[in-house]
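Undergrad: generate coordinates for the sequence data below:
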Amino acid sequence: MSRLGSYFIFLGTLFRNREKLRVYLGLILNECVSIGVGSIFIVALVNTFIGAVTCVQTAYNLTNPFVPKNIIALIVRDSTILELAPTLSCIVLAGKVGSNIAGELGTMRITEQIDALEVMGINSSSYLVLPKVIASILMFPLLVIMAAFLSILGGYIAGTLAGVISPEDYVSGLRFEYKPFGVTFALIKTVVFAFLISTISAYQGYNVRGGALEVGSASTSAVTNSCIAVVAADFILTQLLLT
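TA: Next up is the predicted model:
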């Protein structure tokens, strides 16, 4: 059986023989803290500087004196909302959250903790993986909203301090021809990315066989495969929703 087929079979096991809802609530809250709160710093730092760099580089390339300065803010806004905040943030989260999920489940597999759950009659994939998937779907959009805000703010701070754009022009550019669907599109992408990253990473870690070396390989594969899935899904969703 192909790895893609076994991946879809693994997804099906998440929804069989589930525990009671109250059992999952505590697990989901713990995962929300681990995935969401634990990722705030890296997501905030990366996106703030990305917004700053985008603003300065855009200003550097706009050499035509007939192009209004507020176009700089418009480019920062649209590139941030449509692409940089959701896609770049999720690639960063694939490295942090994805490797953590794969490493945690892989360690549980080689230390036979997953086998112990199965012996007790618990559906280990649903018990261990489903809370991580739900928490990712809940927390990734919140992180991306924060990322978009900080990226635009970073562009504002860098642009005004560097003198490439005035505060008035920046605010004017942010308001110019604003399309609200951009935010909806970014959140749709983020939910899809969250599902892909969490399930692919869980699949890699859950199916580890061997020892510590294999756990490390599974974490590497989880990040690599998640990033590939994110960029592929990004292209497909863009074709479906923006054309």
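Undergrad: CA only for contacts and neighbour counts going forward, please
TA: Will do.
Undergrad: so for the helix or strand containing residue 143, what gets flagged as buried?
TA: Using DSSP states H and E, the element containing residue 143 is helix 124-162. Within helix 124-162, the residues scored as buried using 16 or more other Cα atoms under 10 Å are 124-141, 143-160.
Undergrad: how about the residue nearest to the spatial centre of the chain: what's its closest non-neighbour residue?
TA: In the chain, the centroid-proximal residue (Cα atoms, centre = their mean) is residue 90; its distance is 2.4 Å. In space, and not counting its chain neighbours, residue 90 is closest to residue 193: 6.7 Å by Cα to Cα, 6 or more residues apart in numbering.
Undergrad: show me the contacts for the one you found.
TA: By Cα atoms under 8 Å, 6 or more residues apart in numbering, the contact set of residue 193 is 90, 229, 230, 233.
Undergrad: so where do the helices sit in this protein?
TA: Per DSSP state H, the chain carries helices over the ranges 3-13, 21-35, 40-61, 70-79, 89-93, 99-110, 113-119, 124-162, 167-175, 181-206, 212-242.
Undergrad: which strands and helices sit next to the fifth one?
TA: Applying 3 or more Cα pairs under 8 Å, 6 or more residues apart in numbering; DSSP states H and E, we find helix 89-93 packed against helix 40-61, helix 124-162, helix 181-206, helix 212-242.
Undergrad: quick one: contacts of it?
TA: Residues contacting helix 89-93 (Cα under 8 Å, 6+ apart): 39, 43, 47, 140, 144, 147, 190, 193, 194, 226, 227, 230.
Undergrad: closest to residue 203 among those residues?
TA: residue 226 (10.9 Å; Cα to Cα).
Undergrad: I'd like the structure of this one too, to check against the first:
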Amino acid sequence: MFYLQQIGAYFLMIKEVFNRMTKPSVLRKLILKEIDDLVINSLGIVAFISFFIGAVVAIQTALNLTNPLIPSELIGFASRQSVILEFSPTFISVIMAGKVGSFITSSIGTMRVTEQIDALEVMGINSLNYLVFPKIIAMLLYPFLIAISMFLGILGGYVAGVYGGFVTSDEFITGLTDDFTPFHLVYSFLKTFIFAFLLATIPSFHGFYMKGGALEVGKASTTSFVWTTVAVIMVNYIITQILLS
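TA: This is a model prediction of the structure:
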């Protein structure tokens, strides 16, 4: 019953976010700041993890090709499929639930503790629109981050496979382009947009409605990470079942 009430409150928050819009000139500055905080500042960690996970996928695939009848091109094929279908959109989103989600929850939660949100309400500002709407718009650039992750993941697989002596450059590229299905990209970016919305709104919900002091801000950040991760995994399963089954 408690969880149903939480879900109901979440959807009511989403509805309120799009009511009583803040002035466009103010929103523009807020959106640019959120893009820098949520997307640009995440480029480093996403690039680092993507490159080396792509390399690990290629190496593990190569080490499991013990049958000489299996062509080496499979290393490039497996790297592409793993990175595009699951690793970049889903695994990176789980990581971002920790990085971006904790940042959003702690920043809004701190404003709640220090009564800055109450001050916004007193001034007649829709605090949900002021705080959450710019984050949702900023996270529309999240697929751009995932596209970079896909590129670097495949690049990492190429570097590890070719320079590790597991596969030739021509064989890897042949596997990379073999039996490519463009719809897989549509599938990946569609769920990436949904993940972006979840990454912006679920942490905001836990930060906005938290009660207590500084200690509760930390607890709210942990809770938001857990529930954002659960939501990402469940939505990933549902979308995969609908679009790829």
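Undergrad: what TM-score do we get after superposing?
TA: Scored against TM-score structural alignment, normalised by the length of structure 1, the superposed chains reach a TM-score of 0.98; 242 aligned residues with a Cα RMSD of 0.9 Å.
Undergrad: related to what we said a few turns ago, could you dump the contacts of residue 193 of structure 1 to JSON lines with distance to residue 212 of structure 1?
TA: Listed next are the contacts of residue 193 of structure 1 as JSON lines, based on distance: Cα to Cα, whole Å:
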{"residue": "90", "distance to residue 212 of structure 1": "27"}
{"residue": "229", "distance to residue 212 of structure 1": "26"}
{"residue": "230", "distance to residue 212 of structure 1": "27"}
{"residue": "233", "distance to residue 212 of structure 1": "31"}
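Undergrad: most widely separated two among the residues you listed?
TA: Pairwise over the contacts of residue 193 of structure 1, using Cα to Cα, the maximum falls at 90 and 233, 11.8 Å.
Undergrad: tell me the spacing between the residue mapped onto residue 62 of structure 1 from structure 2 and residue 49 of structure 2.
TA: Mapped onto structure 2 by TM-score structural alignment, residue 62 of structure 1 lines up with residue 65. To residue 49 of structure 2, residue 65 of structure 2 is 24 Å away according to Cα to Cα, to the nearest Å.
Undergrad: next: residue 148 of structure 2.
TA: 11 Å.
Undergrad: same check, this time on residue 230 of structure 2
TA: 21 Å.
Undergrad: tell me which of the two has more neighbours.
TA: Using other Cα atoms under 10 Å as the criterion, residue 230 of structure 2 and residue 49 rank with residue 49 on top: 18 against 14.
Undergrad: looking at structure 1, name the residue matched to the more buried one.
TA: Aligned partner of residue 49 of structure 2 by TM-score structural alignment: residue 46.
Undergrad: count of residues packed around residue 88 of structure 2?
TA: 29.
Undergrad: could you pull up the residues touching the counterpart of it in structure 1?
TA: Applying TM-score structural alignment, one finds that residue 88 of structure 2 aligns to residue 85 in structure 1. Residue 85 of structure 1 makes contact with 47, 144, 145, 147, 148, 151, 186, according to Cα under 8 Å, 6+ apart.
Undergrad: just curious, which of the residues you listed is nearest to residue 202 of structure 1?
TA: Taking the contacts of residue 85 of structure 1 together and measuring to residue 202 of structure 1 by Cα to Cα, the closest member is residue 144, at 21.6 Å.
Undergrad: isn't the closest one right next to residue 86, touching?
TA: Yes: assessed by Cα atoms under 8 Å, residue 144 of structure 1 is found in contact with residue 86 at 5.6 Å.
Undergrad: mind listing the shared neighbours of those two?
TA: Contacts common to residue 144 of structure 1 and residue 86, judged by Cα under 8 Å, 6+ apart, are 187, 190.
Undergrad: contacting residues around stretch 13-24 of structure 2?
TA: In contact with stretch 13-24 of structure 2 (Cα under 8 Å, 6+ apart) are residues 125, 126, 128, 129, 130, 132, 133, 201, 205.
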